[in-house]
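Novice: Predicted model and sequence follow; I will ask about them next.
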Amino acid sequence: MRFALLSIIGGVSLSLAASAQQPLLSFSDARRQQLREHPEYVNLLKKADGYLKARPMTVDDLKPSGRDTKHSTTAFPHVVGRRLNDWSEALGFAWVGSGDERYAEKGIELLCGTLANFPVAQPYVLKGFAGGRGDIMRGIAIGYGFFAGAMTPEQRDQVAVVSEAYVDNFLSEADNPKIWWHGIHNYNGVCGGAAGLLTMAFADYPGIASKQGECIRIMKRWFDVSIDSEGAYVEGAGYSQYGLSNSLLFAWLLRERGGEDLFKHPHVKQLPRFYAQSLLPGTNIMDARNDSNYGRVNRECLLLALANRDGLAAWLWETSGVDAYPYSVIFGDDLPPSTPPTGLLPLHQHFPDRGLCVWRSGWSDRDVMFSTEAGPYYPTTHNQGDKGHFTLYAYGQNWAVDTGYGNDSHFEDSRCHTQAHNCVLIDGKGQARSGNGHGTNGTIVAYNGEAPGGYALADCTEAYQKNNRGMPGAGAELALRHHLYVQPEQGAPAYAVVFDDIRKDAAEHRYTWQMLTWGNVAIDTRPNGALFRNKHRPEGESYAWTPVGKLDPSKPLSASAAAATGSCSWEFETAAAGDWYLWGLVRAMGVDNGKSDSFVVQIDEQAPIDWHMPGNRTWNWAQVTTGVTDKTPWRVTLPAGKHRLRFMTREPEAALSMVVLTRDAEALLPPQDGDSEHIGLRVDHAEVAGGMVRRQVADESAALSRLLLAVDAAAPLAAPVVDAFRPTDGRQPAHFPRFGIDTTAVNPLFVAVLVPLPGEQAEPAVGFARSADAVEITVTWPTHRDVIRWHPANREKPSFTRQ
């Protein structure tokens, strides 16, 4: 096939050939030049070149794997759709940038060939998850949008017939109340947005194009019921992103063509508030809740910033967003002025439809964030046994954490269960089964955000009794959890107090108060609590970093320029030839941690790589990888003998303490002494040159932050126990240290005081005094004393006074 490039008439069709319809996406000459000039363009072409060897998917390519065969089978449409989308995007954008006809030829082959094997009636597709059909529709829309003008009429008709069947299938299910995902589930956005894209891509096929209004109606209905008036998505931040990935792309193109502006929907406009309140202080990561993982802001904030001229969305994108290339070239970069949340948003917020309460002292790595959740279950959405579960983040460290996505509750070690959350267990059991279409109800009975003591009362009783299908939990006549958040004042940091009024029945039972923390935290137990501290600190006496002002922004980021700017290097020796993998103990120390999280790495004279390490505020081990978003462990083949390893400046304030080279390709953490063959290299023994400097660990205080936990109960407490929650689902993180403390009582009336402390802050004295009907907690600081009184029988907010 030979294809001719279109001349530019307000934009260049991505099909790059004459077409009777408006292209799905379009470029101007300037945009195409931006596509080519972007640093990731080389990687885009590499990916497209790799896909030149691909062949259309067949049913034989889909084989159940892992311990959950049924789930693997129903997820097959996701596999097909996402691979089709990856092919379409990489080959299509590569064709736009290069004009190389091989990309178009392969794109048409993969699109037509795969759809011949996977029409909507194919059993795996029809019986699989509906979201997978949304993925397939998106892949078709993008592929056809790129390659339609280069197809034969027969090929276009073939794809149109398949596409119309997919759209009809979606519309029939989306309007059927008996379908389990009807109305509120993220599949409405995934499928509705993708079906809308098809109505645009096939504008010259009336049977498809005429259904655009129905797609818009379903999208608006989803916005109405799944996002509350404050902007909170009922399934959590991660699933909002999945649902919005297709729907906001559709909304953008609809708006660009003069159609209805879905960005003006009042709930959609509030989304940036929800994302900002979900950010962990000092990071670009959003809290993991309601079966969502920890994750970064995605391109939905870029689109919201551009479409609504929203300064908060622009701030989220600039400080937290993942590079949206190559789509960012289409959307443009005309962002409104960035508006940080400090001073714009309150330091507390209740999302009532979601049942989520958040309090914070700010958004920097010197701030504290405390939250709890106890909301209703919306059938059928993602859910976990976590009503009353709290999280706490402070000074750049994850202290009380969520274990993230599970949705495999039929396994005993699922992250869905209460055993994986910061809740109370009764005789070792928790709330009723959640996940896989099951869910429990909770209620925020009372809420107050004002200083000095923000407050929320969560009623979790029903969650311990049963789920939406009547399946029992541990059972409880009463399960109330009071949360008190104390704002920082008079030199004392913010802290939280959690009170549990929980009773199974009139008999005594074993109650366990538990809290899970991050893998880099060590727990030093005490008789009635513990001290939590970050165990991943700089190794040795020093670390290397490049202070602000030492980096010359005019120099290109070549290896030679990076080495001239700053370097940390070691000479080491290997006994035999082989492959090696690298791990680094690193920290992003800049004000904008997303711009202080990379090095240039080189061994001997081999080609250097840009390592985009995690942008964590605290010291963490991370594997050295290639790529920005699609990260691959860096494998280095070395002969026996002496070698030189260089970590060179790429961004200021990226810090390095130690490097480990290991032969173990499957290592999940850097090896320790006695493990497989490895080489450890500390900065203490490195050659540090140029703008990179050696800094003494004694000068570092932020990494010394810790968390004081003091627990009291109405009956004697057993000795604390520290174990680990280890889900075997293959996802990361796969290890969460867990603190637990037991008592045997009719009602334990637990009180837990959680005090995060910055490095320079001395511990307060925490005391408990109980009477027949009350408990008094005192937290004594050098300058004052806080007194908190709780009368459980009153079911009222605990009183707080500062003396």
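Specialist: Everything's here; your move. Numbers count the residues shown, from 1 in each chain.
Novice: Going by C-alpha atoms from here, please, whenever you check contacts or count neighbours.
Specialist: Will do.
Novice: Now do the strands for the stretch 201-350 of the chain: every range, in order, please.
Specialist: 285-286, 295-296, 348-351 (DSSP state E, counting those that start in this stretch).
Novice: Just name the most buried of these.
Specialist: strand 285-286 (a mean of 22; mean count of other CA atoms under 10 Å).
Novice: Off-centre distance for it?
Specialist: In terms of CA atoms, centre = their mean, to the nearest Å, the centre of strand 285-286 is found 6 Å from the chain centre.
Novice: picking that back up, CSV please, covering the strands of the stretch 201-350 of the chain and showing distance to residue 20.
Specialist: Converted to CSV, those look like this (distance: least, CA to CA, whole Å):
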stretch, distance to residue 20
strand 285-286, 44
strand 295-296, 40
strand 348-351, 48
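Novice: Out of these, which is closest to residue 213?
Specialist: With CA to CA, the closest approach to residue 213 among these belongs to strand 348-351: 31.0 Å.
Novice: which other helices and strands contact that closest one?
Specialist: Under the contact criterion of 3 or more CA pairs under 8 Å, 6 or more residues apart in numbering; DSSP states H and E, strand 348-351 touches strand 356-360.
Novice: residues making contact with the strand it packs on?
Specialist: For strand 356-360, contacts defined as CA atoms under 8 Å, 6 or more residues apart in numbering pick out 277, 347-351, 367-375, 447, 449, 454, 456, 485, 487.
Novice: Now which of those would you call buried?
Specialist: 277, 347-351, 367-375, 447, 449, 454, 456, 485, 487 (16 or more other CA atoms under 10 Å).
Novice: putting a second one here so we can go through both:
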Amino acid sequence: MSLNRYAFLTLLLSLRAAAAAPLVSFDFDTGDAAQVWNHKSNTTTAVVADRPQSGGGALRFTIDPAEFAYGWVHTGLPEADYTGLHGIHGYFRAPVGTLGTLLFHVCLQGAAGQEMSYFRSDLGSLADSQGEWVPFYVAVGDLRYERGPVRTIEAAALKPGELIQFLASVDGRAPVSIDIDSVALLNAADGAALAREVKAQSRQRLLLAADKVSGAPHPRLFFTPDWLPRYRAKAAIGGERQAAYQRLIAAAEELLKSHDANDPLGKLYALVDTSKLEGTPFRAAFEGQLVEASWPLEVLGAAYQLTGDARFGDQGAKALANAAKRLTVDEPFLDRGFYYTRTLYVRALAFGYDWLWDKLTPDDRRTVKATLLGFVTNIHEHSQTDGWGRRPLHRVWNWDPGLMGACGVGLLALEGETRLGEKGILFDCRRHLRDYLTLGIDADGCGHEGPIYLGYGSGAGVEFVELLRRQGRGDLFTETNYQLIPPWLLAETLPDGKRWNNLSDCGHDQRNWPAYLYACGRLSELAKTEAPVAGERWSCLELRQPLNYLQQFAESPGPRRLNYPALAGLMGWEWQHGPGSRDPAALDPREALAHVLLYEPCQPVDDPAKYLPLALHFRGRGLVVCRTGFGPDDFHLAVEAGPHAAGHDQSDKGTFTLGAYGADLAIDSGYGNDGDPQKSGSSSAHNVVLIDGEGQPMRYHNQSSGHVTGFHHSSLLDWIRVDAREAWSVRYDGDWVPSPTPPVARADRTFVFVRPSPQQGVPGYLVVYDDIAKDVGEHDYTWQWHIPADRAFAVSESVWSAVPRGMTHDVLTSEAAGPGGTATFRLNVPTAGKYVLYGLVRAGGPELSKSDSFFVSVDGGDRLTWDLKTGAALSWDPVQDRAEAGPRAFDLTAGEHSIRLEIRERQAELARFVLLPEDAPAPVDPDGSPAGAPSMGIEDAKLDGGGFVVHNPAAATGTPVTMDVFPLRPAGGKVTTDWFVTSREGAHPRLQYTVRSADPQFVVVLVPRREGTPRPTVEALAGEGAVGVAVRWPQTTDLLAFSRDAGSAGQVQLEGSAGFVRVANEAPADWALLDGRQLAFGGKVLAALAAPGVQVQTGAQ
């Protein structure tokens, strides 16, 4: 026995000796002790006195593998209170040269006639023993369901007679003996420390001795001899690549001055020790702090490789070793964070180990390897049981590529240096990434969870994909739907080019995510392998029936409908106008590193319309985007009603957003993920219809589905039809088992986007038809319209308008670069008590997440880090510290008090403060403040330091654009407006129109207008079997009819879903039959089809 092993076993014995009596222990001191252990037919048991681990004997079970290559022993649990059970501790031993594995099971009794449910833990390889005792510890929480009726295991539910089992699989044909001793069931107080020590030792056993390792030399990840010169060349390449390189090295230089390599995790542990946050707020704060603790390890390692400067290597190696010694996978507080969060640390350990290898001592290498190995095996084990990766459809969730990418990168760093099943784990990691990039991105190249989640969640998966390619292990960029994403990214980009749409529980922020840096780099290179194809365009496929779920989640990648030069041109345009428009010198260090490793520029196309139609339907996700072009004043309509598999989702099937002429005119409420039935995840937050004041049933990750049932694009109009019945009527659990909710009879919604026709004097406009009914009885139906905070509603009986909202506030802010500064406010508190301080604030910079915080202190007290939750809208937000679960309640005496505001993130903006009693409702309207409350505007501030400036906005905010909405039917409803408070994007105005009806059939016309745009005359058309509307322009009249089967509305006769006729000089000039057999005007047949279909005619005489 080595000294290290002897010392370790001595430590374990002392821990066990110091512990209180175990809940249950198994005594092998007498010969009859083996009798309580049942065994398989090819297995025998006996008590042996050959060097027991403790006491007078050990249990030996001998397996004869002649018939079965495995054997087992098990025994029932005795009477005991298992409520406090933490885990099972013991020892095993096998002779020198024994090959095989040892498993441990807890087997729960089923109902009468049912099988038992098996929960498993792998104790290790029998070869670990070499004739010596090997400790094991199995925490109840680490047991994984294996087979039998699906259940969960909880210590408190364990009953006498349920089994614990040891099962060994052995190699060869000769009998094999395994010894078990000192088996004890321990409570948490006794077992937790023991568990950590046993796990640490088991990881050390999985590492090969230094003279046994194989694999490529370090560095083997990115900075290999063939690639290092290419990276170093970026130091003088010019443009954005050189700027990013310089930013990376500058960040490393700054770390030499500011980074504490002796205690690199100090702030993380301080947060854990002192934070009052719980739940999601804690998880978010924890992730932010782990990011700050982890990226320096990567940046220092990369700077060392790029420059050869030993200062970076020495600092990085010291920090890496100290981090790995302190934070291992066994740290309990990791479970308080999101499970995904550990990926940020895992990738830092992997890259740090590889890039700083020659600066680490042999002992430190082994420490880092053991810590990294612990995370790799933990993630791989969880991938087989957890809801983010257990089944292929779970892998649509963005956590999966980040977790398995980190696992894969970690194993690539360790490959050839462990006794793990490396080939199998790497295969699994690659399979998970392949599934995500084929299922999480649909066959048209659209991310199911939106562009932010694809960027955030893919994490180290991007680096893993590239490393596999460089090592000849598959190209997951070209072999999946990853290569197809440019058209989708352009579709998600709003007309200003600075924001992605915030559908699908997303936000607006465009960031230089590695996923998109890599897409640029790969498409740039792939474009050189193909010649441009003259006249090629992305095909626009018509749809009249919903796709099947298996079609939407097809396992084969979709076809590449554009060649690589075209895809590269689109990606270049997206990059230039969106994420890449930021100054590379302002990148954060993580972004700069990814830029250096992954990015190459794509030559942008002058106009994306060269390759793309002006309407795109992404069939897997159920997203349709229509636009009039790719300029800042063009129309942008987005409609979503798709399937749910896993991940982020909202109660929004059939919702839409609309922008035109540079203004947002119908908006989404953005990120929610809080389960609040009245916040951003709910139907109340979306432009959908409510029934009796209720929306589509919701939960956190909503797990509901809708369907796009019709789509057609033409130069005359775009037609989109969706069905949200499933979203109302069915919820699914984590394995897609349906759970019915109160059903609705119909929930169809039709959009007709009429395209601008300047020659005919017709601007673009939208008609929305809702055929929704819960049942045959009367109910309240509420049609909703959300607008941004820079708009206000003007409501009359026949038309509702969104108009630019006057703004009376100047704002206090800071320029993008400049000195620090403070602003001091003084206010008088009339009565002593506890108060909450609210600020009218917003994130004012081009990147919202980097311009949304201040420092605040009251009366010289705690310096609070105040993270704004308002987004880009000027909204009220309570002052609280990021480490607090809610608003700070200040205990104030009567009299004068001071508030000190400091710049933290530049371009954050504040208009005023208001102080309210702790129990008072929070303010909502940004144009008002509660009567009598102490209030301070920026004119009351004393400015010091020169960093704060006063910004004087125009008299009205918002582009001078209005939108008129004509509620044609049903008439007689009630209009209400309010300020809707979102989860993360402040408050904005909402209009609700409620009618009492058995069959409402809403028809609403939405007309964006700017100077020179005529306002139409709009009227409902009388009919039978159909509903219709006439939209009268100076030169033409547009007639639209909608029917469930066949009918007439005015002069339009329709057999089908929808019809459109444009009348000029009393004759039809253009028309469209939309999913029907026949369309007629004034009795004259315009279109007749043998089977339902779509026919569009323009320029008729």
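Specialist: On my side now, so go ahead. Predicted, not measured: the structure shown is a model, and the values here were computed from it.
Novice: Can you calculate the TM-score here?
Specialist: Overlay of the two chains. TM-score (TM-score structural alignment, normalised by the length of the first structure): 0.74; 676 aligned residues with a CA RMSD of 4.3 Å.
Novice: Which one of the strands of the stretch 201-350 of the first structure lies nearest to residue 54 of the first structure?
Specialist: strand 295-296 (30.4 Å).
Novice: Which part of the second structure matches that closest one?
Specialist: On the basis of TM-score structural alignment, strand 295-296 of the first structure is assigned to residues 509-510 in the second structure.
Novice: Which residue would you name as the spatial centre of the first structure?
Specialist: Centroid check for the first structure by CA atoms, centre = their mean gives residue 295 as the closest residue, at 1.2 Å.
Novice: hang on, the earlier thing: which one of the strands of the stretch 201-350 of the first structure lies nearest to residue 400 of the first structure?
Specialist: strand 285-286 (14.2 Å).
Novice: That closest one vs the second structure, average distance?
Specialist: Here the mean offset of strand 285-286 of the first structure against the second structure after fitting is 1.2 Å, by mean CA distance after the TM-score superposition for the first structure.
Novice: how much space between residue 290 of the first structure and residue 273 of the first structure?
Specialist: 18 Å (CA to CA, to the nearest Å).
Novice: So for the two, which residue has more residues nearby?
Specialist: residue 290 (28 against 20; other CA atoms under 10 Å).
Novice: The more buried one: what's it in contact with?
Specialist: 235-236, 382-384, 386, 404-405.
Novice: ChimeraX command for the buried members of these?
Specialist: Buried subset of the contacts of residue 290 of the first structure, written as a ChimeraX selection, criterion 16+ other CA under 10 Å:
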select :235,236,382,383,384,386,404,405
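Novice: And the contacts of residue 290 of the first structure, which is closest to residue 758 of the first structure?
Specialist: Nearest member of those to residue 758 of the first structure, counting by CA to CA, is residue 404, at 26.3 Å.
Novice: Provide the secondary structure category for that closest one.
Specialist: Here residue 404 of the first structure is recorded as coil under DSSP: H, G, I helix; E, B strand; the rest coil.
Novice: can you list contacts of the helix or strand harbouring residue 5 of the second structure?
Specialist: Using DSSP states H and E, residue 5 of the second structure falls within helix 3-18. When contacts are defined by CA under 8 Å, 6+ apart, helix 3-18 of the second structure is touched by residues 135, 190, 194, 197, 201.
Novice: Over in the first structure, find the residue span the helix or strand following it aligns onto.
Specialist: Toward the C-terminal end, the helix or strand that comes next after helix 3-18 of the second structure (DSSP H and E) is strand 24-25. Per TM-score structural alignment, strand 24-25 of the second structure has no counterpart in the first structure.
Novice: Where in the first structure does whichever helix or strand comes after strand 24-25 of the second structure fall?
Specialist: Scanning forward in sequence from strand 24-25 of the second structure by DSSP H and E, the next helix or strand is strand 38-39. Mapped onto the first structure using TM-score structural alignment, strand 38-39 of the second structure spans no residues at all.
Novice: tell me what the helix or strand just after strand 38-39 of the second structure is packed against?
Specialist: As assigned by DSSP H and E, the chain's next helix or strand after strand 38-39 of the second structure is strand 43-48. Secondary-structure packing of strand 43-48 of the second structure (3+ CA pairs under 8 Å, 6+ apart): strand 58-63, strand 70-76.
Novice: Quick one, which of these gets closest to residue 1033 of the second structure.
Specialist: Across those, closest to residue 1033 of the second structure is strand 70-76 (CA to CA), at 83.0 Å.
Novice: ok so, going back, quick check, the residue nearest to the centre of the first structure in contact with residue 283.
Specialist: No. Assessed by CA atoms under 8 Å, residue 295 of the first structure is found out of contact with residue 283, at 10.7 Å.
Novice: Quick check: neighbours shared by these two?
Specialist: Shared contacts of residue 295 of the first structure and residue 283 (CA under 8 Å, 6+ apart): none.
Novice: burial measure for residue 205 of the second structure, as a count.
Specialist: 17.
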